[in-house]
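# for reference, the sequence and a predicted model appear below.
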Amino acid sequence: MPETSLTSPSPTLILGSTSRYRRELLERLRLPFSVSPPDIDETPQPGEAPAALATRLALAKAWAVARKFPDAVVIGSDQVADLNGEPIGKPGTHERAVAQLHSMSGQSVVFQTAVAVVCAARGFVRQGLAPVRVRFRTLADAEIESYLLAEQPYDCAGSAKSETMGIALLDAIESDDPTALVGLPLIRTCAMLREAGINPLLHSGTPT
């Protein structure tokens, strides 16, 4: 397949997400895109492993939007924290965030971040998983309380925002796709977009 040229038209790109973190990450690529919220049920299936849950939801989000805009290239993504095989999602409340950080204190947690790229009209489907292993420090109660009051990361899986003050909760991060922990693995996303006909280095512009 020939390399996409500078004059080749780029397909419409849509981010199927309500996450401001994913929107901010995708904006780094300087690609024109729009955002459409996916309407899906995110309830885990009985016995579903965290990696399988994240992968299924990322694909479901992409397809939910792709069915409405079949000619567009749609990105879906999902993240589930994995503590010893148990899924940890967004806490939603302060009390649940406290409980999550207590359970992860001194533990290694794998943040399973999945991404899917779909174009319904062309039957194009790609998906991938970017696991990130995070080792939490042994956290004092006062540290947990201070962090949560400062950041209020109640919309983040695992109650930790590593891109800001949450980095102080951690001992180590191991990943081959650095933005995966924030919510969208851009290395894998770029590879899928190139296959879909959108090259970030050739189609960059002003994000919408």
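That came in fine, so what should we check first?
# CA atoms for contacts and neighbours, from now on please.
Will do.
# do a quick rundown of the helices in the chain.
20-27, 50-66, 94-104, 141-151, 186-196 (DSSP state H).
# second structure for comparison follows:
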Amino acid sequence: MTQKPLLLASSSPYRKALLERLGLPFTCASPDVDETPIQGETGEALATRLAEAKARALTERFPGHWIIGSDQVACLPDGSLLSKPGSHKQATDQLRQSSGHRVLFLTGLALLDADSGKLERHCEPFTVHFRQLTDEEIDTYLRREQPYDCAGSFKMEGLGITLFEALDGRDPNSLVGLPLIALNQMLRRWGRNPLLENPPDSAQD
């Protein structure tokens, strides 16, 4: 398969920073996608559907690209879903619900060839064990990091780590918003190996 330029279907600075770690050139564009869940839709189905929808939303604007879409959903033990809180009050409610529980984070990933329609989809699970949080801790944390654009109301790469007892999953990058292990596997299947692209001219001793 002929290699094509990469496009990240996201305006998220968190996903952009993650993708930069692979060392591949790419551009970003924000898709316009309705993220409302379908009635009865599971967290896995929602995350993968939205990841694909974000990629497909940019195919007409960006022909000749491989488009990367991603979306994240958090699932409480009772099956209810947590999305981006958008406000301090909603974030407070989310962390109160998560306190003392295991919360399953599902990060959908899609890689789409804008021309041929070739598509790969994946959903990366990751379980977060929240410790018992006091209202004072919740309020202080939220005012310090203001993670109102993050599913689950925390920033894994920041002070959010203080909210947890344990983490369980193969790729902690998925908690930030982009499963790099799964994406690397997809890219290698499509003929791009980030480790072998643009190698140094010579190895140093």
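The structure has been received and is ready for your questions. Just so we're clear, the structure is a prediction, and the values are computed from it rather than from any experiment.
# do you know the score for how well these two fit?
The TM-score (TM-score structural alignment, normalised by the length of structure 2) is 0.92; 198 aligned residues with a C-alpha RMSD of 1.5 Å.
# same list (the helices of structure 1) but as CSV, adding distance to Pro178 of structure 1 and mean neighbour count.
What follows is the helices of structure 1, written out as CSV (distance: least, C-alpha to C-alpha, whole Å; neighbours: other C-alpha atoms under 10 Å):
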stretch, distance to Pro178 of structure 1, mean neighbour count
helix 20-27, 11, 16
helix 50-66, 18, 24
helix 94-104, 21, 18
helix 141-151, 21, 14
helix 186-196, 8, 18
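# quick one, what contacts the residue mapped onto Leu183 of structure 2 from structure 1?
Using TM-score structural alignment, the equivalent of Leu183 of structure 2 in structure 1 is Thr189. Taking C-alpha atoms under 8 Å, 6 or more residues apart in numbering, we find Thr189 of structure 1 in contact with 115-117.
# need the helices of structure 1 in JSON lines with distance to Ile40 of structure 1, can you?
Written out in JSON lines, the entries for the helices of structure 1 read as follows (distance: least, C-alpha to C-alpha, whole Å):
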{"stretch": "helix 20-27", "distance to Ile40 of structure 1": "17"}
{"stretch": "helix 50-66", "distance to Ile40 of structure 1": "7"}
{"stretch": "helix 94-104", "distance to Ile40 of structure 1": "23"}
{"stretch": "helix 141-151", "distance to Ile40 of structure 1": "28"}
{"stretch": "helix 186-196", "distance to Ile40 of structure 1": "21"}
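# ok, which of those comes nearest Ser10 of structure 1?
When those are ranked by distance to Ser10 of structure 1, counting by C-alpha to C-alpha, first place goes to helix 186-196 at 9.5 Å.
# what residue of structure 2 takes the place of Thr138 of structure 1?
Taking TM-score structural alignment, the alignment pairs Thr138 of structure 1 with Gln132 from structure 2.
# picking up where we left off before, Ser162 of structure 1 is nearest to which of the helices of structure 1?
Sorting the helices of structure 1 by C-alpha to C-alpha, the top spot, which is the nearest, belongs to helix 141-151 at 10.9 Å.
# what's the matching residue for Asn193 of structure 2 over in structure 1?
Aligned counterpart of Asn193 of structure 2 in structure 1: Asn199 (TM-score structural alignment).
# what residues are up against Val80 of structure 1?
Residues 50-51, 53-54, 87-89, 111-113, 157 are the ones in contact with Val80 of structure 1 under the rule C-alpha under 8 Å, 6+ apart.
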